[in-house]
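**Student:** after the sequence you'll find the predicted model.
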Amino acid sequence: MVWDGEAGEWRRRHNHKLIAFLGLLPISNVIRSQRLQYDGHNARMEEKRLTRRVMLGKPIGTRPRGRPRKRWMDNLTEDLGILEIDPNEWMKLAEDRALWRRTVKAAMDPPGPSPPE
């Protein structure tokens, strides 16, 4: 809450206004960027490394009943969709460190609608 001297009353500040006022980035953009940075690192690993095998492997067995849990690759596919990158070509893109670094930086401020005023 903040005091509005002109109106003579208290008013609420919403998150999107606070983010704009303080010049901060939304936390979801920062998380997306960090996740893509790690995925690029993982994509450049040797194929025998455990983390890469886990990321690209298929688990054996059945899933429990109910809604499936969101997997890491589901988040990656969603992030790539926001940045308009083909999910089948991202590993080739990650091989070029400079290009992937620009992609990670672009994830901080993806295209899309701006928050309401």
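**Tutor:** Yep, it's here.
**Student:** from here on, just use CA atoms for contacts and neighbour counts.
**Tutor:** OK.
**Student:** next, count neighbours for A94.
**Tutor:** Close neighbours of A94, defined as other C-alpha atoms under 10 Å, add up to 22.
**Student:** whoops, A43 was the one
**Tutor:** 20.
**Student:** might one say that it is in contact with A94?
**Tutor:** Yes. A43 is in contact with A94 according to C-alpha atoms under 8 Å; the separation is 6.6 Å.
**Student:** what helix or strand does the residue nearest the centre of the chain sit in?
**Tutor:** Centroid-nearest residue in the chain: R32, 1.7 Å away (criterion: C-alpha atoms, centre = their mean). According to DSSP states H and E, R32 maps onto helix 27-43.
**Student:** ok now the following helix or strand past that helix, how far from the chain's centre?
**Tutor:** Of the helices and strands lying after helix 27-43 in sequence (DSSP H and E), the nearest is helix 50-56. Its chain's C-alpha centre and that of helix 50-56 lie 20 Å apart, by C-alpha atoms, centre = their mean, to the nearest Å.
**Student:** included below, for side-by-side comparison, is a second structure:
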Amino acid sequence: MLAIWERQILKKIFGRKIVRKRWVRRTNQKLQQLYGEPNLVEVAKASRIRWIGHAVRLPVGRQPKRIFKSEPGGKRRRGRPKARWKKEVQEDIAKLRIMDWRTKANDRKG
């Protein structure tokens, strides 16, 4: 949904294009090329991956670390399971083929 919203905004920013008295549609790739910045979905995924590395390095007693390590309990509602933040990040990491990301995050200096 974020990608759809971004394309709608880019269409409003860059406007319509008229060539030989006819409206020409701009493709999503052309809009992204005109914009020249990474799309919002990629920026959001990169931020999530940076934050998960930070959460792994936190001391054990910190609240964000405890929340990160916890698993939701109780019975799940009927229907499709809700998307979980941790699962989304793990899928992003798998798509980027990052192996041993926990070890790499813990070995990081700084």
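**Tutor:** That came in fine, so what should we check first? Quick caveat: nothing in here was measured; it's all calculated off a predicted structure.
**Student:** W3 of the first structure belongs to a helix?
**Tutor:** No. Read with DSSP: H, G, I helix; E, B strand; the rest coil, W3 of the first structure is strand and lies in no helix.
**Student:** identify the residue of the second structure aligned to it.
**Tutor:** Aligning on TM-score structural alignment places W3 of the first structure opposite I18 in the second structure.
**Student:** report the contact partners of the closest residue to its match other than its chain neighbours.
**Tutor:** The shortest distance from I18 of the second structure to any non-neighbouring residue, by C-alpha to C-alpha, 6 or more residues apart in numbering, is to V24 (5.9 Å). Neighbour list for V24 of the second structure: 16-18 [criterion: C-alpha atoms under 8 Å, 6 or more residues apart in numbering].
**Student:** can I get those in TSV including neighbour count?
**Tutor:** What follows is the contacts of V24 of the second structure, written out as TSV (neighbours: other C-alpha atoms under 10 Å):
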residue	neighbour count
R16	11
K17	11
I18	10
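**Student:** a markdown table for these, including distance to G79 of the second structure?
**Tutor:** Formatted as a markdown table, those follow (distance: C-alpha to C-alpha, whole Å):
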| residue | distance to G79 of the second structure |
| --- | --- |
| R16 | 42 |
| K17 | 44 |
| I18 | 47 |
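**Student:** ok, those residues vs K86 of the second structure, which is closest?
**Tutor:** Nearest to K86 of the second structure among the contacts of V24 of the second structure is R16, at 39.8 Å by C-alpha to C-alpha.
**Student:** verify the stated contact: that closest one with W23.
**Tutor:** Yes. R16 of the second structure is within contact range of W23, at 7.0 Å (criterion: C-alpha under 8 Å).
**Student:** what's the overlap in contacts for those two?
**Tutor:** Counting by C-alpha under 8 Å, 6+ apart, nothing touches both R16 of the second structure and W23.
**Student:** so how far is the helix holding R32 of the first structure from its chain's centroid?
**Tutor:** 6 Å.
**Student:** number of residues surrounding the equivalent of S28 of the first structure over in the second structure?
**Tutor:** Under the alignment (TM-score structural alignment), S28 of the first structure maps onto V41 of the second structure. Neighbour count for V41 of the second structure, taken as other C-alpha under 10 Å: 13.
**Student:** same check, this time on A7 of the first structure
**Tutor:** Quick note: A7 of the first structure (other C-alpha under 10 Å) scores 8 neighbours.
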